[in-house]
Structure formats: structure tokens, C-alpha cells
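[1] compute the structure for the input listed below.
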Amino acid sequence: MSKTQVRLGVDIGGTFTDVVLETGNDRFSTKVLTTYSAPEDAIIDGLHQVCAKSGVLASNIGQIIHGTTLATNALIERRGAKAALITTQGFRDVIEMRSESRFEQYDLNLTLPEPLLPRNRRYTLSERMDARGNVLIPLDRAEVEALADTLAAADYTSIAIGLLHSYANDAHERMIAEVLAARLPNAMISLSSEVSPQMREYERFNTTIANAYIKPLMKSYLGRLKDRLATEGAACPVFLMHSGGGIMSLESAAEFPVRLVESGPAGGAIFAADIAARHGLDKVLSFDMGGTTAKICLIKDQTPKTARVFEVARTYRFKKGSGMPISIPVIDMVEIGAGGGSLAHVDAMNQIRVGPESAGSEPGPACYGRGGDKPAVTDADLVLGKLDPKSFAGGSIPLHPYSSAAALETVIGQRLDMDATEAAWGLAEVVDENMANAARVHAVENGEDLSNYTMIAFGGAAPLHAARLCEKLGVARCLVPTGAGVGSAIGFLRAPFSFESNRSVFMRLSDFDPAKVRALFAEMEDEATRFVRSCDADATIRSDHKVYMRYSGQGWEIPIDLTAEQSANPDADTFLSLFEKDYETLFGRAVEGMEVEITVWSVNAFTDPDASGALTPLPATQQPTSGGTRNLFDPALGQRVDAAIIQRDTMQPGALAHGPAVVTEDETTIIVPSSREVIAHTDGTLDIRPTSQGDAQ
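    Coordinates of the predicted model:
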């Protein structure tokens, strides 16, 4: 087997590090606890395990695709470099003033999150561009040199440069970078015109600062990882999953690490989109629940929904507006602190609350026996019978049911007069309702009705909760693919090489200039294609075109997809028709007679995905062999039931089992409640659906 046929996918999560090795059509995987002090240690441990399982030498691996939460965690924990910001005079406090919107309107004691950089690390220069890129105040090179000496004396390791309207003209930013490179050769530089060349200075400055803040940390980590892998014999190209759902080179990731924020969840969405394509599904709700968080994403026409801005580290009950805005292409998803390690407590109103605090892997939930004494979601799942204490994570982590019961009774039971089972039921219902409510809100915000959707569940904890979530949401079908427990890592291996190029060029439709639009799209297409070509010189590259439009006077835009013909031959009437159609879908009606504006233009170049035809549905033909029963609590019935235990590998294509049932495998467990049945497809995917469908497919 050639090296190019052997690929490794690695996902570092808050609790587990997932490692997947693919050799042709064979796949081998493992989960190991994340090692926070040196994340590469867990990767090497997982590499040894999958190589031993497959009989493949590390030297035979031809490509490694990696995604990580390290960038996100560094921003959340404020664990970054000593960094500074250089900006236009008068705009020093933009990142502290934010957008002046109140994310909780009626909270009189509202506290805004602190900016990444304190005021004494924010410096200004006398210069000014206008919104069209014309120079209003020239930049004095001598002033820049004097500031460089000040920064050198302060010993900064990373510097963000964000000037007003530099997305329209980057000449001043490049002059500053040139001076700093000569005066501070060891400092790392981040330009807003490269990191996020888009309008809205608050988001752009914040994104550039975030890039500078985590750049030394991520560059060091990626360098160490590449060296460790080479020492193990895996001296192959290493690529990184980026937040937009594509793959970028390790060198580009080290230069723009802010694009790695949300890289793990993005891999999960790509995994779900691949399953949707294989099953011919056009409306999918992706549900990814791991050890620390749960992620929900809408996938239409086998393509995850994307956005230009998202927030990291929301500080106020995960409310929109309370976090740190990052302005980069990203797969649009809602993320809440509801993972297997999310901790529960009882608040002052005697209500059970779950998350966002997580036990992580150190010490982990109480049942891990590593010193944790607070109940987590995994503890509730264990007490309710969803988990086998002897086979968790393939038997590598023995669980302690008595520790779970003790933690539940101490923290919840004693406060609310409940036994361990009631406390576990309450905890599980709260976390399931939190996730269901997040999915409802996300659907409403996007004008979608979830009753027409199929759920795809993956991640170590999602199959434990997916069927109950479907009951709450009124979703009929739930698919649990093979490898669901390590879905994001598999998603990395399905992701295309891609790069999205953006430009902020303001244009009213009344002033629409087709020639200028064609030139703009051609410039962005060339930039995006060159980036992808640098990752894969021989690939077939395709591209998507998009514009962001709004009515004049509105504060935000909606994305409008364009066909190749529409972008090659731009026409104002066509753009208006597309905008009004999408606006009406989202908000119920278009607004007659108002001026329409375009603010951002986008081209996403990507390599062709694996073309796999849709699978043919199977009729139910056989009953799988049961390996005994387990006492399982069914929350819909409010009582314990005897559930059949079925090994997943015994469910051959066409096998049908009625709930209640527990389908077990090494990396996760699938719960089939009394209201559902499960059938196996030809690719091994399990299809959970209401029992009333009988044996009909």
C-alpha cells in the first residue's frame, strides 16, 4: 500500500483526543484522554495505538489532518502571548467600547467581558484612510520608527496592526510591518488586512488581536508536533482543519492560527455533511456532543451553513453578544456547555443547572475515579443505565457507579430530596432540554422547521442523548454513522483543501458596476485558488461565490449564493431578485422601494470532495442477536425498563431491533428508547426511527 493511501486524522477535544487511521477502505480508531500540558503526548499515544491495531508503521503514513481546541482554549483561558495593538489615533478604545449593544437588555448589573489587551498595550499612530482607501492623513515613517523603539523596550513577543479602513488600502499597515520587522526581528506580526480584510473595525481589530495573542503558542505547539511526529517516523505533510470546513497547510496555520478556532467542531459538520450525501438527505441537523460541549449545525443540500463572524468565550449564559467576536469564515453552529463532563449544581432557586463548567479529563467526572466529586452528565448517564462501567472507551477507562451515585446524592439529592436515580433523571432532562432549546432557537433564527429534518448524531456522548433529543424536537429519524464516537477526526479526512477570500467593497445596487464586480471576483478567485494549489498542486479546484447584502440603514447583512454564471455575468436585477427571495425566507416579507447594498464579497475555492452515490434503503430482514438485558431508565416513560444489549458489529445490513435497546461499541453507546426502533444500513449506519413505522423503510 502506498503512503498516500494511509492517512491519519487527529482531533484534540476538551476531554478526549481522537485518533483515526485510514488505510484504503479500512479504518482504525482510538480515544485517549487529552494531555493539557503537552497535547502532542496524547497524539503520539493514540498514534501508537492505531498503528498497533492496523499493523501499519508510522513511516507509512502519507498525510496527517489535525484539528484542535487549543486556540479556542487559549482565548477562553486568557493564556496567550505578551501582545500589543497598533491602531489609528482615536481608535485605541474600539475593542473596549465594543458595539455598545446590550446582550441582556434588562440586567442593570451587566458586566462586559474584558478585552484581550489592556489599554496600556494599545498604541496609536497619526494616519487615516477613508472608506474607499484614499489617504486622508499620510503615515510618517519616523513616527513608526519611534513607536518601534518603544515596543522593543517593552519586550512584546507579538504585535497586532489594525488601522482604520485598511481592508480598502493596506499600504500603511505594510509600512508599519516593514519597520517592525527591521527593529523587532523576533516579534511576530499580524496585519488586519491579511487576517480579516473586512469592514467593521471592532470585529476586525479583535480578530487580529486574537491572532497575535495565540500566534506564539500555536506556532510553538505546531512546531513541536511536527518534530515529535517526525521522530516517530511520521515525517509526512501535516495539515490543519480550519473553522470554515476546509484544510490548510501547517505553515499557514502557524501564521493565521485564529482560523483554527472551532476547527474540531467544523470537522464534525463536514463528517455529517458526508453522511448526508451518502444517504441522499437534503435537510440535516448535525448533533455533535463530546466531553465538554455540544454543537448543533444545520446542513442543507449536503452543505453546512457558514457565517463570517462568530463568538468565542461567551460569558453570559451563552448569550449572543457576550463573547469575543472573531471575523473569519466559519461553519455556523450553536455551541453550548453540555458535554459528558459538564458539571451540575443546584442554584438559589432550587433548580438543577448543567454547565458550562466542565470536569474535562483532569479530574474528569466523579465516575472516572480521578478525584472528581461533582456530578457530570456522564455520571447521570452511568446511573441511568446508559453506560457499561466495564466497557467505557473500549474498556480503557473503568467507571465507578458508586462514585457517580454519591456525587449525585450529595450535590443534587440532598438539596432537592431525591435519590440518585431521580437526581440523574433531573440532570439528564435539564441537559437534553438545554440542547433541544438551543436547536429550536438556531432553527428559528434561520427560518427552518426541524420536523422536516433528519438528525445525524456523533461524538462520544451524542448517541446516548440523540433519541431523547429527537423526541423533544419532533424529529422522526436519527442516523448514527460508523465511527460516530470519533466523528470529527473522520470528518478531517473527508474535508477538502479550501480557502475563502473576502473583500469589503461597499456598493449600492443603484451604482452597480458590472466591470468592477467581475474584476473583484477574478482577483479573489485567483487568491483563493493559489492558496489551495499550494496545498495540493494536482487537485481539481472548484469555487463558490457569495455576496452579503442588506437594505440601506440596516446593521447587518444576509449571505446570497451566486451561481458561476451569475458571478461571471453580474447583473443588478439578478442580485436584487436573489436578495429579496432569501430575505423573504428569513423574515417573512421583502421591503418594497428600499435601496439595497452589498458590503462584502466572497469566493471559496476548494478541491472536489469524494463523489459517493446515495445508498439504497434496505428493508428489515433479520433480528440481531441480543447479548442479555440492561436495566435502563427511559425518561419519556419515567421508569426503568429492561433493554436488550446488542453489539453493533452483530447488526448486519437490514437488521432491525425494537426499543428499548442499548447498542454498544468501543467508542460510544447508542440508546434506543421504547418509542423507537433501529435498522442497519449497508454502510453500517444505524437508523433510529419511531416504532410506528413498523418494518417499512
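[2] make it CA atoms for all contacts and neighbour counts henceforth
    Fine.
[3] counting neighbours, which bits of stretch 448-468 end up buried?
    Judged by neighbour count using 16 or more other CA atoms under 10 Å, the buried positions of stretch 448-468 are 448, 450, 453-468.
[4] er, stretch 434-448 actually
    Residues 434, 435, 436, 438, 439, 440, 442, 443, 448 are the ones in stretch 434-448 that count as buried (16+ other CA under 10 Å).
[5] from residue 170, how far out is the residue in the chain sticking out farthest from the centre?
    Residue farthest from the centre of the chain, counting by CA atoms, centre = their mean, is residue 142 at 43.7 Å. Distance, residue 142 to residue 170, using CA to CA, to the nearest Å: 19 Å.
[6] same deal with residue 24?
    Counting by CA to CA - residue 24 and residue 170 are separated by 46 Å.
[7] please give the structure of this sequence too, so both can be compared:
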Amino acid sequence: MSYILAADTGGTFTDLAAYDSESGRVIYTKSLTNYGDLVEGLMSCVTKAGIDLAKAETVKFGTTLVINTFVQRNGAKTALVTTKGFRDVMELGRGNRPVPFDLRFAREASLIGRDLRFGIDERMSAAGEILQPLDLVELESLATCLRELGVESVAVSFLNSYINDEHERIAVEQLRKFLPDVYVSAGTELSREWYEYERTSTVVANAYVGPKLEDYVERLNERLSLEGFKDSFFLMASNGGVFSAERAQQQPVMLVESGPVGGCIGAGVYAEALGLERVIAFDMGGTTAKCALLENGRFEVKSPYYVGGYERGFPVRGGVLDIVEVGTGGGSIASVDRHGGMHVGPRSAGSTPGPVCYGRGGVEPTITDANLVLGRIAASSFLGGEMTLDEAGARSAIEKVATALGFSGDAGTDETAQGILSLGALTMASAIKQITVERGIDPRDLSMIAFGGGGPLHTAALARELGVPHLIIPPEPGNFSALGMILADARVDDTRTFLKSLDQDAVPLFTAGFEEMEQRVGGEMARDLGVSSIRFERQVELSFKGQKHTVRVPVGTDPDTASVRETFETIYKRRYGHVEVNSPIQIVNLVLTAAATIKRPRLEELSPSVGEGNSNPSGERSVYFAERGGRISTPIYQRRNLQLGFSATGPAIIEEYGSTTVVGPDDRFEVGQLGEIHIRFN
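    I've put the predicted structure just below:
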């Protein structure tokens, strides 16, 4: 046996997918995420799957450790070293007011308090000329102070270092020498863009999470080695590619959305294989729901990304999948406020204690409890029977909410449970509208690929609500993010500020800039990953002169000014509805994407085998459907038994190991050639 393995640590479950390249067999397992020891939770999946890691060729991991560290504010004790007079840049931020009518508006507190932000004598001009040399004596004195303060991590960000990093590079070298046990990170190691606040925010975030991610990677490496794994492993980055463990330790902030991107990669591969030009990738797990728009199998990577949201969070410069995330998942808690209004999420039961039906001490009803009470999932077949659910406990918890709302009896409990699902659906629909309607895209022109443990349970109702005509449920949707990671390539995004008017003189200059970036990034990837064939994609960020925001435009290896202008104006008009023809255009940034293929199976090799026996239902049960206003006797299908090409009309429940698909009354479903389920709506 020889395995290609991927694991995704989520907020509620840790998912694993492993491909045996000799037998062609694909193994899937799930375990509750162990918040106390993420490595232990992951190894639990490996043990359940019976995998010998000594026979693994390639191992990839996605983790929520970085985003959880920011959300919980439990990172390292971090100091900021910056140019004297600029230590308050984190507080000043930008002058805009994203919530103009909230008189009590306040951003989240900085990751570093003012008492741990230090200015030092040095100054670089906007042209990259040294105006004041770096004071090395002062730097050594500061290192002594930081040691006495017990600082665990240091972020270094100097003014205008993006254009000349000499002072920053020297400062980092000296601090690493003076403080050998302290994690030290430089802003220019993460971003060479001119945005002072965003660049500083990025390196502060990197330093804040650095020691924890470094420790996680070291413990993971130690545990894998003990289990016999001898090769290098990879971590899933937020840009949709994988990083080497070494790069992940240097740039942990680039793993901020490490978990969700795996499913989007898988959705892109399936969309391309099925010939779908534009699709919504929708992932609902135990804690959150996420969605992204894919065109021709590709997703957009954006920068900056705001941890905690644009309104109150802080920015991170770097490639992050353009994904919208809301706090609605299977563990989202339903509650009634003092005015008698019901709310669902964003509070989540997570894996500890989990929904009431898990029997782990949860007392507040969740979306999973509502699905169980309504008959949409079965107590005896959850996770293939590995975990028996407490239906009586779930019903009792929902009855308390029903009583608070003035409902009684079994019908009242059903209506309350359906209300929980409906409120969750409203939040999830708003997320889908953000990536479609708010960008001038009609959902009725799209297909949707749904995955995650909760995605197939809810997306038929969402699709009908939004007018999406075609829904696809890929094989093993509950482990689909891990499956997507198996298919992920290595990827590095690099951005450099390049301020020049778009004219004939600019083209040879930015072409030379790209060639230098390709040589450097290609060399790093070859060293880190041992790859020889690297694909490059060039884009320039442009704006009309005087504008702050930019538009990305792809450029080839032999561009000309006219074609770049024409492409920019086309994209700009599609996005904003108008364009000022012949207005001066400015180049702001050069964006390079480098990708290399890591050993992976073909999609066809991951497709499930043809169902054995017949495709007849395995039984029936009473299921509540809101569109019929009550319960219907509904056939239950086992997905592993469904033959390719089989079709039927709903209502139907299709059960499998990690998820359950709900097909509404009169909706039609069919099993495709890759084992995917197509659902179409009347």
C-alpha cells in the first residue's frame, strides 16, 4: 500500500481522506476535534482508518489553529518594533468609518497593547534612500528590555521598508541573535506592498500566532515520525495551495483560512470535470457555513483579508480565497431573547460539549438537534452508526424553546425545529447573495456544489429560495474538504508595489519585475518542495489615477499597453457599471502566482465504485417538509447502493457516512458518472 493522505481540522469534526494508490481504494474517517490537542484529534482519524503512516507518500493538513487563535485572543505575548514616531499605526488604522451610524462603534482592540509597541531610530525615504541609519546600540538595548518583559514573539515593521528592506533585515538578524528563543518576524518577509497599516497589521498577526503554529508543526512532525512517516508534509494555505512545513512556520498568518479552502479546490475540480462554467461552492460544517464563486474551475484570491470582518476586524495582506463565512453550522445554538424573538447562531456548541443529541453535556438546542427531531437525520445511522444520537434529549431541548415561543405539543415542537432551520437558512442565503447578487450576478444562472456535513441537508431549500436551478452533491461530502486537499497543488502568491503610469515605457519595466519575481519565487519553491516544473501566472493591479482601490488584470509574458488597458476597462465596467474611457491609468502592484503539482490522484480514481445490488430504498421514515407543512413518509436511500445513472423524484433522504442529502417533494435527483448526485427543481 502507498497512501496520499489529507486531513482537515474543523471547529467540530476532524476529517480525513486517504487514497491508496496501489489498490485505488479511498478511505474516509471523522473524529470530534480535540481542542486541547489538535494533533491527537488528527491521529485519532488515522487510527480509525487503520493507516500505516510508514506507507504514506504525501500528507497534507488543513487547520483552524490560526483563525481560532485570533478569535480567542490566546496567541503569544508579542512586541512590535517600528520606526520611532510610528508605534500607534495599529490604533490609527484607516480614517474611514465602516459603520457610520453606530455612535458606539469601536474596532476590536489591537493584538498588541501600546506598552509592547516600541519605536527605534531609523528612517528610509519613500524612494528607498537611507535618511537615518538604524541605531544598533538602541536595538541591542531594546532586545534586553524585551527579554526582561518576557516577550515570546517580536514583529518588525519599518516605514517604507517595502521599497528597501535593508534596515528591517538587519534588525531581524540582530534580534534573532540577541533573542534566540523568541519568534521574530519581519513585515517584508510577508508583504512588499506600500500599505503601511496593512503591512504592519500582517506582521503583527504573523508574530502573534507564530509560536503556537511553530509548536503545532513540531509536535505534528514528531508524532508523524513516531508513526513511521519519513517524508516532508504540507499545510494548506489560504490561497488554495499547500505550503511546506518550513514556509508555514515562517508565514503562519497565510494559513488563516487553511480549513475552508480544501472544499473549494475540490469543487473547482468537479466543476471543471462536469463542464460547469460558473458555480457556487457551498460548505456547511459544524460551526460555520462558507461559500465562494468559481468561474471555469477557478476561484478568486483577494487581499487584504479582514480577520473578524471588515467593520471591526484587522487586515492581513496576502492571498486568501475570496470566501464569505457566516456563523451558521450544525452546532449553531437556538435561543429566545427577552422580547420573545428566536435567534440561531453565531454561538456554536462546537465539539465540546456539542449539540444536545451528542450526549456530551450540551443543553441548548442546535441546528443538528432540529434536523434530528424533524427526521432528516437518523439517530442510529449518524457517522455510519459510529455515534448514536440522543433524539429524546434533542426533542426536550427544542420543546423548551417552543414553550418560550408559545408553542405546545408535537406539532409545536416540529414548527419550532423548522423555525430553527429557516432562520439558519436566512443567514446562509445572505452569504450566497454577497458573492452573487451584490456583485451583479444572478444566482439563477449558476449551479451549486454543496458539501460539508450539513451542506447536503440544507442546500436544496437554499437553492429553491435563491432560484438556483441545479444542485450537485459530490461523493463523500462530509469529508470533501479533506478530499479537496488531496487534489491541491503547491502555490505561492507574491505581490510587489510598482507605482507607474500605464504607458509604453511601463511594459518592459513590469515585465522585468515579473522575471525577477519568478526567478526568486521559483528558486524558493524548488528548494522547499523539490519540484522542477513550476507554472507562473502574472497579474497587475491597476486603478484610475486618484483612486484608492485597484482591479486585477491578467497579463501574459508578452503584453502591450493597449490590451492591458482594454482588459482593465472591461473588468472595471462589469464590476462598477461605467468606465471613464481614456482616463489615465496607474499600475499599483505586480501580482505573481506560482504553482507546482504535488503527487495526487486523478479525479476519476477518487470516484466511488458502482453501487452493489439495486438502488431501492432501504426503508422509510416520517420526515417534516416545510413546503408541505407537515410530515411525509419518505424513502431512505443508502448512497453506497445507488447505481450510476439512477434517478428518482423526491421526497427522499440519501444517507452516507459523513452526511445526509435531503431531496424535497417533487425535486428530481440523478447519480452522475463520477458518483455525484444532481438535484434539479421544478
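[8] about what we covered before: the buried residues of stretch 448-468 of structure 1 in strands, which ones?
    Judged by DSSP state E, the subset of those located in strands is 454, 455, 456, 457, 458.
[9] hmm, back to that, alignment lookup: the residue farthest from the centre of structure 1 to structure 2.
    In structure 2, the residue matched to residue 142 of structure 1 (TM-score structural alignment) is residue 137.
[10] list the contacts for the aligned residue in structure 1 for residue 88 of structure 2?
    In structure 1, the residue matched to residue 88 of structure 2 (TM-score structural alignment) is residue 93. Taking CA atoms under 8 Å, 6 or more residues apart in numbering, we find residue 93 of structure 1 in contact with residue 119.
[11] repeat that for the one 3 residues further on.
    Each residue near residue 96 of structure 1 by CA under 8 Å, 6+ apart is listed here: 114, 115.
[12] now it, what's its secondary structure?
    Classification of residue 96 of structure 1 using DSSP: H, G, I helix; E, B strand; the rest coil returns helix.
[13] which other helices and strands contact the longest helix along structure 2?
    Identified as the longest helix of structure 2 according to DSSP state H is helix 196-226. If you count contacts as 3 or more CA pairs under 8 Å, 6 or more residues apart in numbering; DSSP states H and E, helix 196-226 of structure 2 packs onto helix 38-49, helix 65-72, strand 78-83, helix 89-92, strand 153-157, strand 183-186, helix 245-250, strand 314-316.
[14] and these: which comes nearest residue 264 of structure 2?
    Set against residue 264 of structure 2 and scored by CA to CA, those come closest in helix 65-72, at 17.9 Å.
[15] okay, the host helix or strand of residue 604 of structure 1 sits on what stretch of structure 2?
    For residue 604 of structure 1, the enclosing helix or strand under DSSP states H and E is strand 596-607. Aligning strand 596-607 of structure 1 against structure 2 (TM-score structural alignment) gives residues 585-596.
[16] just how off-centre is that stretch within its chain?
    The chain centre lies 22 Å from the centre of stretch 585-596 of structure 2; the measure is CA atoms, centre = their mean, to the nearest Å.
[17] with structure 1 superposed, average distance for that stretch?
    Its aligned residues in structure 1 lie a mean 1.2 Å from stretch 585-596 of structure 2 after superposition (mean CA distance after the TM-score superposition for structure 1).
[18] dump the residue contacts of the counterpart of residue 452 of structure 2 in structure 1.
    Matched by TM-score structural alignment, residue 452 of structure 2 corresponds to residue 459 in structure 1. By CA under 8 Å, 6+ apart, the contact list for residue 459 of structure 1 reads 288, 289, 290, 484, 485, 486, 487, 488, 668.
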